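Participant: Here's a sequence, model it:
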Amino acid sequence: MGNVRYYDVLIIGAGPIGIACALECKKANLSYVVLEKGTLVNSLYNYPLDMTFFSTSEKLEIDDIPFMSVNPKPKRIEALEYYRRVATGNNLHIRLFEKVLSVEKNEGVFTILSEKTTYKATHLIVATGFYDIPKLLNVSGENLPKVSHYYKEAHFYTMQKVIVVGASNSAVDAALEIWRKGGEVTMVVRGKGIGDRVKYWVKPDIENRIAEGSIKAYFESELEEIKENEVTISTQKGKVTLPNNYVIALTGYRPNFEFLEKLGVKLSKDGKYYPTYNEQTMETNLPGLYLAGVICGGMDTHLWFIENSVIHAKQIVNHIVSKNI
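Facilitator: Just a heads-up that it's a prediction; the model follows:
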């Protein structure tokens, strides 16, 4: 055990909120380390290439460090640059591409085994977000290579027949971008219309494209079966079979509840899987274990986002410091 590293705080996840927690730990003179299984702000990196944030740049700032963007609402590439500069400019202790394999707590100390080494920490912060596990459709053919639960850019789908499942911001953006790059787009939407939380400057665009017939949409419908060259949709008027090249199922994502349960965090039994934590301190039912960011919302992943959960970092570190006074 000679290579075990000891810290006051170990943070899992190097997204914007994990970075904010690291900054607070540094300011409080706490020894800390951040472990991230992917690249820096891994979820943002995997967003669509040309994505525009709903929030303005100042609301995405960490610790009053200015976020300068060309337009009021920044794009993905600007956010990547901003959070990278925050992390590197403050010399934060972040270890990338180092997945956490297991966590155990004994006698008030967490032992964290990663892919590369073993750590011990008095406090643990989980800021892992929710973008890693897609909500599956659970239909036949979902495992075919032509099916994806993530969307990167439109060019790949030029001159292809594409089904986009969902009516959230990501689904609407994908449908519009693919259509504008020459793809034949059909949307399959469980609800009666485009989602209420779709960006207000985008919603009229998609609704007009549907109204004019440029993009086909089946509302109150669900994808029933996916085959190599076609899909079957269950609609209000019966089943419809369409020729198809690709399916992009953008039906949302969920936190890693299994990981939380292994840690000992209690989850609600109502299907929402809300984790148990103190809203003032962000400490869970397991002393010394804290949650930060969107992971606090259970299945309601829209409750927390960057601009309203950055405060979690200060709440957590203030509580940790108060315990040591």
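Participant: CA only for contacts and neighbour counts going forward, please
Facilitator: Noted.
Participant: Now do the same contact list for residue 109.
Facilitator: With C-alpha atoms under 8 Å, 6 or more residues apart in numbering as the criterion, the residues that contact residue 109 are 120-123.
Participant: for those residues, which one is nearest residue 19?
Facilitator: Closest to residue 19 out of those is residue 123 (16.1 Å), distances taken as C-alpha to C-alpha.
Participant: other SSEs contacting the host helix or strand of that closest one?
Facilitator: Using DSSP states H and E, residue 123 sits in strand 118-126. Packed against strand 118-126, as judged by 3 or more C-alpha pairs under 8 Å, 6 or more residues apart in numbering; DSSP states H and E, are the following elements: strand 5-12, strand 109-114, strand 289-291.
Participant: Tell me the helix or strand right after that strand.
Facilitator: Per DSSP H and E, the first helix or strand lying C-terminal to strand 118-126 is strand 133-134.
Participant: got a list of contacts for that next one?
Facilitator: With C-alpha under 8 Å, 6+ apart, strand 133-134 has contacts from 149, 251-256.
Participant: go again using 7 Å as the cut-off
Facilitator: Contacts to strand 133-134, defined as C-alpha atoms under 7 Å, 6 or more residues apart in numbering, come from residues 149, 252-256.
Participant: quick one: the strand holding residue 123 to strand 5-12, angle?
Facilitator: Counting by axes from the mean of the first three to the mean of the last three C-alpha atoms, to 10 degrees, strand 118-126 lies at 30 degrees to strand 5-12.
Participant: Now do strand 118-126 and strand 109-114, the angle between them.
Facilitator: Strand 118-126 runs at 100 degrees relative to strand 109-114, counting by the same axes, to 10 degrees.
Participant: What sits closest to residue 58 if chain neighbours are left out?
Facilitator: Leaving out its chain neighbours, the residue that sits closest to residue 58 by C-alpha to C-alpha, 6 or more residues apart in numbering is residue 67, at 6.0 Å.
Participant: quick one more, to check against the first:
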Amino acid sequence: MKHIDVIIVGGGPIGIACGLEAKKKGLDYCIIEKGTITNSLYNYPINMQFFSSSEKLEIDNIPFISNEAKPKRNEALEYYRRIVTSNDLNINLFEKVSSVSKKQDTFYVKTDKEEYTALYIIIATGFYDLPNTIDVPGENLPKVSHYYKDPHFFAKQKLAVIGASNSAVDAALECYRKGAEVTMLVRGPEIGRRVKYWVKPDIENRIEEGNIKAFYNVTIKEILPNKINIETLDGEFSIENDYVLALTGYKPNFDFLKKIGIKLSDDQKLYPQYNEDTMETNIENLYLAGVICGGMDTHVWFIENSRIHAKTIFKSITKK
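Facilitator: Have a look, this model is predicted:
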């Protein structure tokens, strides 16, 4: 069993920021990441462009230079990878944390590769790994995916995109332009209001001209191998279909937080309990960082406004 003073769970941008702070403070630390460096960003769509400008995605005042004002996925991957390698951060990749428990003043951490003890724990696991399911018959069919990577796969196919947020709109537009027959199935009465301002007119125009079909106020009844049964305000009917992208958002791993003992709010938001001045949870010496702090409100915290969490946490730790 290895002892490390500070264990950071999650190797995304905020986990990396915490690693940089730990190193600057001269602390014994380790980042444990279940996938590759910035695993969530790696699994974003290949052509994805960030809403934020590059300087807002910078950590530790390390310049992020991109070809356009708003960088793309491949540029972000390069930026964060270079930070990890050039700063020789202590990071264990492809190692999944299975449990965190505490006895007296010591944390016990188990992974699929090792067991550790630690004095401090920082949870920076984000929310992208668990999709919000729609819980209908057929959702587990091979034709259904909650993640979108590359539009080429869907060329000449009848594709249903469930959702109306940025990810759904980007997928619909890209796949349409690669030759897919795209139908958007939207739960509400319109395309999401938080869709990127330079993209929203594009999707609305493609729908208006009929190149992308859209149904609003939709309830998905059942997904079948060659069709989808839906209900709208006009009644129930079927749509011929080859593939489904159910891009209905993602959520933090609440079960993991609850097993550790972190308290969550009683409402549907499931906000984790923490001190905003220190980021310390109801468990002494266990901290939260990044978007996981927002519970189900995954649009509240982003890289740009949660970068400060790293400095806040290590200010608290060094005081102790």
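Participant: Could you pull up the average distance between the strand holding residue 123 of the first structure and the second structure after superposition?
Facilitator: When the second structure is overlaid, strand 118-126 of the first structure sits 0.6 Å from its aligned residues on average, using mean C-alpha distance after the TM-score superposition for the first structure.
Participant: how about that strand, aligned to which bit of the second structure?
Facilitator: Per TM-score structural alignment, the counterpart of strand 118-126 of the first structure in the second structure is residues 115-123.
Participant: Next: stretch 66-73 of the first structure.
Facilitator: Going by TM-score structural alignment, stretch 66-73 of the first structure sits over residues 63-70 in the second structure.
Participant: chain center to the strand holding residue 123 of the first structure, what's the gap?
Facilitator: Taking the mean of its C-alpha atoms, strand 118-126 of the first structure sits 22 Å from the chain's own mean (C-alpha atoms, centre = their mean, to the nearest Å).
Participant: Show residues contacting it.
Facilitator: 4-13, 108-113, 288-292.
Participant: Packing partners of whichever helix in the second structure runs longest?
Facilitator: Secondary structure of the second structure per DSSP state H: the longest helix is helix 73-86. For helix 73-86 of the second structure, the packing partners by 3 or more C-alpha pairs under 7 Å, 6 or more residues apart in numbering; DSSP states H and E come out as helix 39-42.
Participant: how close does the helix it packs on sit to the first structure?
Facilitator: Helix 39-42 of the second structure sits 0.2 Å off on average (mean C-alpha distance after the TM-score superposition for the first structure).
Participant: What range does that helix cover in the first structure?
Facilitator: Counting by TM-score structural alignment, helix 39-42 of the second structure falls onto residues 42-45 of the first structure.
Participant: Quick check: buried residues in that stretch?
Facilitator: For stretch 42-45 of the first structure, a neighbour-count test (16 or more other C-alpha atoms under 10 Å) marks 42-45 as buried.
Participant: same deal with stretch 155-174 of the first structure?
Facilitator: For stretch 155-174 of the first structure, a neighbour-count test (16+ other C-alpha under 10 Å) marks 157, 160-174 as buried.
Participant: How many residues are close by the nearest residue to residue 68 of the first structure once chain neighbours are set aside?
Facilitator: Leaving aside its chain neighbours, residue 68 of the first structure sits nearest to residue 57 (6.9 Å; criterion: C-alpha to C-alpha, 6+ apart). By other C-alpha atoms under 10 Å, 22 other residues sit near residue 57 of the first structure.
Participant: Residue 57 of the first structure matches what in the second structure?
Facilitator: In the second structure, the residue matched to residue 57 of the first structure (TM-score structural alignment) is residue 54.
Participant: and the gap between that match and residue 81 of the second structure?
Facilitator: As judged by C-alpha to C-alpha, to the nearest Å, residue 54 of the second structure and residue 81 of the second structure stand 15 Å apart.
Participant: what does residue 34 of the second structure give?
Facilitator: Here residue 34 of the second structure is placed at a distance of 16 Å from residue 81 of the second structure (C-alpha to C-alpha).
Participant: out of those two, which sits in the busier spot?
Facilitator: A direct count of neighbours by other C-alpha under 10 Å for residue 34 of the second structure and residue 81 places residue 34 higher, at 20 against 17.
Participant: do you know how far the more buried one is from residue 271 of the second structure?
Facilitator: Separation of residue 34 of the second structure from residue 271 of the second structure (C-alpha to C-alpha): 24 Å.
Participant: rewinding a little: just the contacts of strand 133-134 of the first structure: which are in strands?
Facilitator: Using DSSP state E, the members of the contacts of strand 133-134 of the first structure that fall in strands are 253-254.
Participant: Switch the buried residues of stretch 42-45 of the first structure over to CSV; also include distance to residue 94 of the first structure.
Facilitator: Shown next, in CSV, are those (distance: C-alpha to C-alpha, whole Å):
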residue, distance to residue 94 of the first structure
42, 13
43, 16
44, 17
45, 16
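Participant: of all the residues you listed, which comes closest to residue 222 of the first structure?
Facilitator: Residue 222 of the first structure lies nearest to residue 43 out of these, by C-alpha to C-alpha, at 27.2 Å.
Participant: what about that closest one, distance to residue 314 of the first structure?
Facilitator: Distance, residue 43 of the first structure to residue 314 of the first structure, by C-alpha to C-alpha: 22 Å.
Participant: Residue 107 of the first structure too?
Facilitator: Separation of residue 107 of the first structure from residue 314 of the first structure (C-alpha to C-alpha): 26 Å.
Participant: Just want to know which of these two has more residues nearby.
Facilitator: Between residue 107 of the first structure and residue 314, counting by other C-alpha under 10 Å, residue 314 is the more crowded of the two (19 against 6).
Participant: Quote the end-to-end distance of stretch 230-241 of the second structure.
Facilitator: 12 Å.
Participant: so it matches what in the first structure?
Facilitator: Under TM-score structural alignment, the match for stretch 230-241 of the second structure is residues 233-244.
Participant: Buried residues in the matching stretch, which are they?
Facilitator: Buried residues in stretch 233-244 of the first structure, defined by neighbour count with 16+ other C-alpha under 10 Å: 233-235, 244.
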